[in-house]
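Chemist: Here is a sequence together with a model predicted from it:
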Amino acid sequence: MLDRHARTALAPHRRSTRLGVALAAVLSLGASACASVIGEHEAETKFLVKPTPLSTFAGWSELTVSQDPNSIDGAELMFIRLEARDNNVPDLTFIKSITAEAVVDGVATTIARKSPMPVGERIVPLTRVYHDDIRKFFYEDPESGGYTAHVDWRGEIDQTKTIPPEGVWMKVIVAIRVE
């Protein structure tokens, strides 16, 4: 029923580094007509923030579901939060800003962002910008044989902060309400 594609390429691409996040997993549990999916659900994914000479990062992720998301009455984004997976990271201030945009037919819709990151906090909720039904971000995808949501991520890294050479893995928790 579900096929997640998190795309990660850590090599510099022009003036950015490509990172992938399967944030689109926000709808992974909402693509079934079954009554058991009604309610609140969480999905988890991860991405790597790796130090580079550039101060920006960018990437994308996709989620494919086998059933038409319109088979449910609605899906609402409740929250998105970031957390450093490495316990040695005191806070997320090495990320100056981050933005998530759902893209359909070349049109980007900002769904969440955060700037600046709070000092001393390892778990940081993003500011939810999009408050309507998120099913519209899925489009029919003949290549996958299902319905796919595409999310672009972009942000800026604070190069004055120390980041381990191997990077910092970030955990993303997304919660949705399915009606």
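Modeler: Right, received. Where do you want to start? Predicted model, so just to flag it, every value in this text is computed and none were measured.
Chemist: C-alpha from now on. contacts and neighbour counts both.
Modeler: Will do.
Chemist: mind listing the strands for the chain?
Modeler: 2-6, 9-13, 16-18, 39-49, 56-65, 75-84, 95-104, 107-114, 123-125, 127-128, 138-141, 146-157, 168-178 (DSSP state E).
Chemist: nearest to residue 32, of those?
Modeler: strand 56-65 (8.8 Å; CA to CA).
Chemist: How far does the closest one sit from its chain's centre?
Modeler: Between the centre of strand 56-65 and the centre of its chain there are 7 Å (CA atoms, centre = their mean, to the nearest Å).
Chemist: List the contacts of it.
Modeler: With contacts defined as CA atoms under 8 Å, 6 or more residues apart in numbering, strand 56-65 is touched by 1-9, 15-25, 28, 31, 49, 144, 146-157.
Chemist: tell me the angle of it relative to strand 9-13?
Modeler: 130 degrees (axes from the mean of the first three to the mean of the last three CA atoms, to 10 degrees).
Chemist: thinking again about what came up before, and the strands of the chain as a markdown table, adding mean neighbour count?
Modeler: Listed next are the strands of the chain as a markdown table, based on neighbours: other CA atoms under 10 Å:
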| stretch | mean neighbour count |
| --- | --- |
| strand 2-6 | 18 |
| strand 9-13 | 15 |
| strand 16-18 | 23 |
| strand 39-49 | 18 |
| strand 56-65 | 24 |
| strand 75-84 | 21 |
| strand 95-104 | 20 |
| strand 107-114 | 17 |
| strand 123-125 | 17 |
| strand 127-128 | 16 |
| strand 138-141 | 18 |
| strand 146-157 | 23 |
| strand 168-178 | 21 |
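Chemist: Residue 76 reaches residue 133, doesn't it?
Modeler: Yes - using CA atoms under 8 Å, residue 76 is in contact with residue 133, at 5.3 Å.
Chemist: Looking at the chain, which residue reaches furthest from the middle?
Modeler: residue 35 (26.0 Å; CA atoms, centre = their mean).
Chemist: for comparison:
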Amino acid sequence: MNLLSRRCRNALDSLCIPALSARAGVALAAALSLGASSCASIVGEHEAETKFLVKPSTQAKFSGWSEVSVSQDPSSVDGAKLMFIRLEARDNNVPDLTFIKSITAEAVVDGAATKIAGKSPMPTGERIVPLDRAYHGDIRKFFYEDTENGGYTVHVDWRGELDLTKKIPEEGVWMKVIVAVSIE
């Protein structure tokens, strides 16, 4: 049975975020499929890693989306809260993230977007930057029943603005995103 379905679409050829890594996605699927009363070891803090590519362009805007699907109903756990989202340049030649002027992550359900995190401006000299959390409630509500995939899906839209005065390698910069969730 397929517990995790991953999809990503690149919009404007500037940002692409694969959903969760297979290992982290399976861990999230397992955590959501086993209620806290079923397995006490699922309760606690869990991290997942994603990535996206920021490519140089003449446009200052970038956008994209990512989705994660699980086969079990997220309401089978008592709760899930976002602890942090952290960005990091995967390329060691990038001194900091100031080539990104701003970034916003929004969870979208039935056309309604909820800002979950963002950052503007990026601090000078920092290669690892935590986003500012904008949403502090239970994230299970962002999973909707997805009959196409036979499970439950969370959809995240990413958008932002680039600083065109900063040099970005022609092949782009891969960004690593670490997401930490507390499962109750």
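Modeler: Sure thing, it's come through. Because the structure is predicted, anything quoted here is derived from the model rather than measured.
Chemist: now the counterpart of residue 110 of the second structure in the first structure: how far from residue 148 of the first structure?
Modeler: In the first structure, the residue paired with residue 110 of the second structure is residue 105, using TM-score structural alignment. Here residue 105 of the first structure is placed at a distance of 12 Å from residue 148 of the first structure (CA to CA, to the nearest Å).
Chemist: same thing with residue 107 of the first structure?
Modeler: Residue 107 of the first structure is 15 Å from residue 148 of the first structure, by CA to CA.
Chemist: same thing with residue 167 of the first structure?
Modeler: Going from residue 167 of the first structure to residue 148 of the first structure by CA to CA gives 29 Å.
Chemist: Spatially nearest residue to the residue mapped onto residue 115 of the first structure from the second structure, not counting backbone neighbours?
Modeler: Aligned counterpart of residue 115 of the first structure in the second structure: residue 120 (TM-score structural alignment). Spatially, and ignoring its direct neighbours in sequence, residue 120 of the second structure is nearest to residue 102 (4.5 Å; CA to CA, 6 or more residues apart in numbering).
Chemist: what's the answer for residue 171 of the first structure, then?
Modeler: residue 46 (4.3 Å).
Chemist: Contacts only, for the residue nearest to residue 120 of the second structure.
Modeler: Contacts of residue 102 of the second structure by CA under 8 Å, 6+ apart are 118-122, 160-162.
Chemist: what's the distance between it and residue 131 of the second structure?
Modeler: For residue 102 of the second structure, the distance to residue 131 of the second structure - CA to CA - is 10 Å.
Chemist: With residue 107 of the second structure instead?
Modeler: 15 Å.
Chemist: is it true that residue 145 of the second structure touches residue 152?
Modeler: Yes - Residue 145 of the second structure lies in contact with residue 152 (CA under 8 Å); the separation is 4.5 Å.
Chemist: number of nearby residues for residue 143 of the first structure?
Modeler: 8 (other CA atoms under 10 Å).
Chemist: And for residue 91 of the first structure?
Modeler: Residue 91 of the first structure has 18 nearby residues by other CA under 10 Å.
Chemist: hmm, back to that, now for residue 102 and residue 131 of the second structure: what residues contact both?
Modeler: In contact with both residue 102 of the second structure and residue 131: 118-119, using CA under 8 Å, 6+ apart.
Chemist: just to revisit the earlier point, any idea which of the contacts of residue 102 of the second structure is closest to residue 46 of the second structure?
Modeler: residue 118 (20.6 Å).
Chemist: Contacts only, for that closest one.
Modeler: Contacts of residue 118 of the second structure by CA under 8 Å, 6+ apart are 102-105, 131-134.
Chemist: If you drop the residues flanking it in sequence, what lies closest to it?
Modeler: Nearest to residue 118 of the second structure is residue 104, by CA to CA, 6+ apart, at 4.2 Å.
Chemist: just the contacts of residue 102 of the second structure now: which is nearest residue 183 of the second structure?
Modeler: Of the contacts of residue 102 of the second structure, the one sitting nearest to residue 183 of the second structure (CA to CA) turns out to be residue 118, at 22.2 Å.
Chemist: Pull up the gap between that closest one and residue 103 of the second structure, please.
Modeler: Counting by CA to CA - residue 118 of the second structure and residue 103 of the second structure are separated by 5 Å.
Chemist: How about residue 67 of the second structure?
Modeler: 18 Å.
Chemist: do residue 25 of the second structure as well
Modeler: For residue 25 of the second structure relative to residue 103 of the second structure (CA to CA), the value is 23 Å.
Chemist: My read is that residue 44 of the second structure contacts residue 183, right?
Modeler: Yes - with contact defined as CA under 8 Å, residue 44 of the second structure reaches residue 183; the gap is 5.2 Å.
Chemist: So which residues make contact with stretch 42-52 of the first structure?
Modeler: Residues from elsewhere that reach stretch 42-52 of the first structure (CA under 8 Å, 6+ apart): 8, 10, 17, 19-23, 25-26, 28, 57, 163-176.
Chemist: What residue in the second structure is paired with residue 63 of the first structure?
Modeler: So, by TM-score structural alignment, residue 63 of the first structure is matched to residue 68.
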